[in-house]
Each structure stands twice: as structure tokens, then as C-alpha cells.
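Enquirer: Task: produce atomic coordinates for the following.
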Amino acid sequence: MTEPGGSSTTEPTIGRGLVLLLAVTCGVLVANLYYAQPLLDTIARSFGIEEGTAGILVTTAQIGYAIGLAFLVPLGDLIERRRLIVTAALICAVADGIAVVSPGFPMLAAALVLAGVGASAAMVIVPLASALAAEEDRGRTVGTVMSGLLTGILLARTVSGLLSELGGWRLVYGVAAVAIALLAVVLRKYVPVSTPVVTDTYRGILGSILTLVRELRELRLRMALGALLMAAFSVLWTGLAFLLAAPPFSYGDAVIGLFGIAGVAGALMAPIAGRMTDKGHGRRATTLCLSILLASWALLFLGSGSSALWAVVVLIVGIMALDLGTQGAHISNQNVVFVLDPPARNRLNTAYMVSYFGGGVLGSVAASVSYSVGGWAVLCLTGAAISLAALAIWLLGRSASSGSVVRSDHVHG
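Expert: Predicted coordinates for the structure are as follows:
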């Protein structure tokens, strides 16, 4: 059996408590990318800047996360993972602390870039959980950890808005700094130490990511699917605020934020896909989840024309279906990606997640453009088209990619 980082050990072991700790840590870390979204107007007034300028903060955090994905996450195959995770988490905590005392906008923006880099430790945690889990429980374990990550994404806006109401926007980052620092201490105590066997240089590790992408057809297929999944997810969550703020809903920010709870409910069902993978039904789970994703857009459209209770219920069910389909297929993807080359789990995750979040950026742009062109109806058509493309790519590519499993040693480093 391969321990995280590649060392040999008799048996993997990851109890429920450790799974929960890793899930919570992922959620708290990744939430840093989204805290600023409901605070932009408040921050703009605090520093006397335009709202459009304040909007840069969301992008800066995502830029930092992308930097971390590209340059920090691959280190998980080269150095001891617990130390890497704890160090990155402390970097994130320090960055949040800097945000609290930032005297001006430039320092705040720089702090959020650094926080995004530290938050990318979440993508070291996911392959760590996969490596620690027994083979028959790997899908369930990864599904649970990823559900924690998605819950953090969806609840970040709600928590941020509530804390800001209580004590201003600086309180949000102060609480985040303390929470992450405490988690780092707990991780240091309970996460097992790993002993990497990869002996390549850091530069060689980075270069081998391109080799993995070039040589593993299954990885390329899952990267394409991941990009389309996150694009569909971003189309919904970027456009939903536009829909709910306008008639016939005319909801305020607090009510709009509560719709994130519907997404969490769908996300918490996603480990079902992990269990299906554990039982040898991973391909069936992916097909089912992609089909649910496509069907969700019909519900989202039907629930958008009225503020009546039935319409709101339909809209909420559509949100739950979309998040279930997106995260279920995402978890199935990761379970496949992590076994393509076990000693290269972090590099495989880097390739997959860069594609995944790249799709999210494109989805956000597509949502803004489609909504401005034709409102919610065109946005739903855009989301449905993306989802249909994902299903088509999967159905066309799955048979050709069968049999792609473990890599030969020469790309391990």
C-alpha cells in the first residue's frame, strides 16, 4: 500500500474523526476565496473606492488560489504532506490577519492573494485523504472531504454577511484567521506523517505534470469534464443573485445568501457517488450525475417565473439537483484521477483542479454575458448547453478510455 507521498505502510488508516477534520479544514480554507463577495459594497465605502475596484478582491483571491494550485500543490509529492498542509494553513491565517489590519485597499488585495495561495492546501488534503483511505472506502472518504469543501464555498457568503453585520468586514477575516490557526494546530497533532519516495527536483516535478497530461488520456478526459462541471456550477451561482434580486423575487442580500443552504443540501448527498465508485459503479455514477445536472436546468427555468411558493420550491430543488450532479461527477472524477499514478497524486490533482477552476472562470463570464443578453432564460440555455457538452464528451470518451489505470514509473519523478 502507498502512504501519502508514496511510502510503504502495512495498512491505510483514516478514522471518521480525521475524515471530518479534513473535510472541515477544506471548507474553511476554500471559503477564503468567497468571503469578499457580499462585502464589496462595505469595503468600497470603507476605503472610499468604487465598487468596481472593490470587485477586484474576488479575483485576487482566486489568482492566489491558482498560483497555489500550480506551484504549491505539486510539492505534496515531493515533501512531507502534513508539514506542507500546516505551513500553508498558517500562511492563510497570517494573510487573513493582515487583511484585518490593512490600512488601505492595496494591502488588502495583496493579503487576499496570499490567503488564496495558503487556501490551496485544500487540494493537498484531498489526495492525502485518498491515500490514507482503504481501497474499499476511498470513494466515500473523498466524497465526504469534497462535500466539506463545497459546503465551505456555499456557506462562505452567508457566514461573511452575518459576521459583517455583527462587527464589520474586518471581523470576517479576524474570525477566519483564528479558525484556520486553530485548525493548523489540530492538524499538526492528528494528521499522520508521510514519507515521500519521489526523488526528483521541484522543477522536475512541475515538468512532469505536463508529461502526465500528455500521456494519460483518462486524465485529459476527466480534466475536460471537470472544466465543464465547474463552468455549469459557476453559471448558476453567478447568475442566481441577478435573478433573485430582480422582480418577481426582489430579495435582499441576506435572503439571497440563504439559497446557498439549498446547495449545501445537494452537496451533502454527493458522497453517494463515492460509495457507488467503491462498489465498482463509478462509470454509472458519472453518467447518472451528468444526467441529473442536465435535467436540473429545466427545473431552474421553471422555478424562475414566479415568487409563489411552488415556484420557489421548484427553484430550490433545481439548485439541489445541480449541486448533486456537479459534485457527484466531480467526486467520481477525482477517485479515478488519484489512482492513475498513486505516487503522483498531487500532480494529478494539480492538473485536474487547474482545469476545473479554469472552467469556473469561463462559467462566470458566460453567466454575466448570457444574462445581459437574454436574462435568466438565456442563462439556463447556456448552462444546459454546457451540461449537455459534458454528457456528450463522457458518453463518447468513456469506452475509448477504458483500461487506462496506472502509469509507468518514469513519470513519477
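Enquirer: Going by C-alpha atoms from here, please, whenever you check contacts or count neighbours.
Expert: OK.
Enquirer: And the helices in the stretch 301-413 of the chain?
Expert: Remark: helices assigned in the stretch 301-413 of the chain by DSSP state H, counting those that start in this stretch are 309-339, 345-401.
Enquirer: most tightly surrounded among the ones you listed?
Expert: A comparison of these by mean neighbour count, using mean count of other CA atoms under 10 Å, puts helix 309-339 on top with a mean of 24.
Enquirer: One more, so I can put them side by side:
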Amino acid sequence: MKLSRKDILLMAFCTGLIVANIYYCQPLVILVAKEYGLTESYAGRITYLTQAGYAIGLFLLVPLGDMFERRKQILVITGLAIASLLMAAFSHTFLVLEIACVLIGASSIVPQLILPMAANLSSDESRGHTIGIIMSGLLVGILGSRAISGSIGFLWGWRAMFGIAAGLCFLLLLLMASRFPQSKPTFKGTYRELMSSMFNYIKTQPVLREASLINFLAFATLSAFWTTMVLFLANPPFNFQSLQIGLFGIAGAAGALAAPLVGKLSDGKEPRKNLLIGLLLQLASIAAFYFTGSHLYLFVVGIILIDIGQQAIHVTNQTRIYALIPEARNRLNTVFMSVSFVGASFGSAMGLWLWDKGQWPIYCLGSVLVIAINILIYRLYARKIFNYA
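Expert: Got it, this is the predicted structure:
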């Protein structure tokens, strides 16, 4: 079966709405802190616990896509996501909410099953473009989730957002059950052999190592921003509420429009050059954030730059690893995305730590250091210093 444009758009739609589950909590941190009587930075733990749960789900569940029929796996895991979201909506202690957030993250890995499915059904010439379109859906989901969450939280409270998300996932479950194609497993061994093979790919595939390491730091940079910006905007001189904070996610959605273009460029002969462009865009974004002061137009410019930069890095790296071993795309994607979201969780924790140390200026300086390390890694791999099998 070959994917039609309608199939690709459907996959992008489902990917965006499911990945949004991971990010609904970010604009709600202020409301959660007020309800449980916590400091804003402590309540912010739910952001990196959700991302840590996502990394756990990626590592333990996504490889099964090479071992079992993907459509059935997608439906079962979406069902678990519905249960986890309802647990968060009805949680009555912060500890229960923390546990629910870990489970929400772990059960929101469906996009990383959809992407390999789409890659397998795409031709070599169109694979990058297909991934780019689906990544646009994913990025719109990530960024739009913040605007939606901030608005819902402001109008009806933070619990309502998790309840609405559970309802959306139920509707998606019905849609995917009726429209998604079935797939044939490519791995015939045991689960232990499946997991062992991933470590062998880490050892033997330098492109996978490079892509994962660069993505780790790029996701850390992005996640540190989206976690810390909530505290930045909620404090003087802005004193914004969750509704206003969430609306800044719309500015980041502009970056999602770059994904199909980046995907096309990644189908070319030298996709790696897009990585440096993405890193430099991230660096420029931090400069805009540092000099924002009370001028929010610079802040909005920074949001657009950081998300376009992230798109350039992520889509390019994902296209590169999918070209390595076609029959092992789920396992390669598992390594790549697990490392990426460990980076995201690290970035959220780092952003909160930097905020406590010196608020916005120290966050900006710490982010510049992370990007500088990433550029150094890019250069070292270009010189093939780390490029051994």
C-alpha cells in the first residue's frame, strides 16, 4: 500500500492531537501550584515528569512496532492514554498528578509508531517530504496545545483540560481503528533480542549516535525555554495569566510550517548542513530572548526562530536515521527519540534550576552554553573524530 495525501494528512492530524497530551500541563503549572499550595518551580515538576514518562514509553514500547502489528499496538496504547488523562483529571493529591503525568507521557508515544509506519509506506524519493508533513502536524500539536491548554485552564480550570484531552483521544481511537492500514512485523525474535539489537545499532551506526546526541541537546534547549517562559511571563513586569501565556504557543506554530520544506531539503544529497542552520537559529533565538526586556515583539521573534531551528534539526536527523536500516526503523527511532526526550526532560529540569539560580538572564546564558556544546559536537562529527563504528 502506498500513502495518499489524505492518508498523510490524517496521520499528521492524529500525531498532532496525541503528542499534545505531553504539553497540556505546561501553561497549567501556575494553576496547579495555586490549588496545591506549591511554589511555581516545584509544581513545574509535572513538565519534566511527563517528558520522562515519554522517554520511558519510547524505550520500552516503540520497539514493539517491529515485532507486533502496528495498528493494533497504536489502538491499545491510545486506550492507555485515555485512562492516564482521566487519572490526572480526577487526581486529588499532587503525588497522584505526578504519577498520572508519567503515565500520560509513557502512553503518548503513538506518533513514534505512526512515523515509522509512514516511512515504510513512502518511496525513498518522498520519505523526507512525508516525514516533514507529519512532523508539521506534530509541531502544530505541540505548540497549539499550549494555547488551547492556557485558554481551557483559564476558563474552566486545569482539570478540565485533561478531561477534554481524554475525550479527544477517544475520538481518535475510533478514527484510527477505521482508517489506519495494517502492517506486517519485520522482527521474528524475542523481546530480549529486540532490545539487545538496539544497543548493537548504537554501537555500529555513527549517524544514529550523532543524530541522537545533537537531538538530545536541541530538545534540551527547546524544552528549557517552554518550561521557563511560563515563569518569565507569569512574573513582573508582565504578570500574565495562563490564558495569555498559552497564546504564545501560536507564535511557535509558525515554525511548524517549515517542516515540509526541511523535509524536502533532507531528501537531497547533503541533508546534514541543515543541522548547522538549525543550531544557529536556536542561538539567534536566545539572543532575542536575552534582550527582550519589556519588548514582547523580540520575545515572539525568538519563539519563531527557536521552533524553526528545532524543526531543521529534528526533521533532518529523523530522515537520516530512517535511511539507515529500513527493517529496523522502529528500533532506530526508539533510540533516537528516547535520547531526544531524555534531553527534553533534562532541559525542563535545567530551565527550572537556572531560573532558581538567577531567573531569565541565567536561563539565557545556560542555554547559550548548551547550544555551543551542540555546535562543537556537530563540528567534531564533521571532522569524523567520533565517526567510528
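Enquirer: would you turn the helices of the stretch 301-413 of the first structure into a markdown table with distance to Ala121 of the first structure?
Expert: Formatted as a markdown table, the helices of the stretch 301-413 of the first structure follow (distance: least, CA to CA, whole Å):
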| stretch | distance to Ala121 of the first structure |
| --- | --- |
| helix 309-339 | 16 |
| helix 345-401 | 11 |
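Enquirer: how about these, which one is nearest Leu240 of the first structure?
Expert: helix 345-401 (8.6 Å; CA to CA).
Enquirer: got the angle for the closest one vs helix 309-339?
Expert: Interaxial angle, helix 345-401 of the first structure versus helix 309-339 (axes from the mean of the first three to the mean of the last three CA atoms, to 10 degrees): 100 degrees.
Enquirer: how big is the offset of helix 345-401 of the first structure relative to the second structure?
Expert: When the second structure is overlaid, helix 345-401 of the first structure sits 2.1 Å from its aligned residues on average, using mean CA distance after the TM-score superposition for the first structure.
Enquirer: Kindly provide the distance from the aligned partner of Asp96 of the first structure in the second structure to Arg45 of the second structure.
Expert: Counting by TM-score structural alignment, Asp96 of the first structure corresponds to Leu85 in the second structure. Separation of Leu85 of the second structure from Arg45 of the second structure (CA to CA, to the nearest Å) stands at 17 Å.
Enquirer: With Met350 of the second structure instead?
Expert: For Met350 of the second structure, the distance to Arg45 of the second structure equals 11 Å [CA to CA].
Enquirer: Would you agree the match of Asp96 of the first structure is in contact with Gly167?
Expert: No: using CA atoms under 8 Å, Leu85 of the second structure is not in contact with Gly167, being 9.3 Å away.
Enquirer: okay, these two: which has more neighbours?
Expert: Leu85 (28 against 15; other CA atoms under 10 Å).
Enquirer: picking that back up, right, and the helices of the stretch 301-413 of the first structure - which one's nearest Leu33 of the first structure?
Expert: The closest of the helices of the stretch 301-413 of the first structure to Leu33 of the first structure is helix 345-401. By CA to CA, the value is 12.0 Å.
Enquirer: Quick check: closest non-adjacent residue to the aligned partner of Ile362 of the second structure in the first structure.
Expert: Using TM-score structural alignment, the partner of Ile362 of the second structure in the first structure is Val378. Using CA to CA, 6 or more residues apart in numbering and skipping residues adjacent in sequence, the residue nearest Val378 of the first structure is Ser370, 5.7 Å away.
Enquirer: List the residues that contact that neighbour.
Expert: 378-379, 382 (CA atoms under 8 Å, 6 or more residues apart in numbering).
Enquirer: Tell me the residue in the first structure aligned with Thr221 of the second structure.
Expert: In the first structure, Thr221 of the second structure lands on Ala232 (TM-score structural alignment).
Enquirer: name the element the equivalent of Ile286 of the second structure over in the first structure belongs to?
Expert: In the first structure, Ile286 of the second structure lines up with Trp297, judged by TM-score structural alignment. Assigned by DSSP states H and E, Trp297 of the first structure belongs to helix 282-302.
Enquirer: So which bits of that helix are buried?
Expert: Under the neighbour-count criterion of 16 or more other CA atoms under 10 Å, helix 282-302 of the first structure has 282-283, 285-302 buried.
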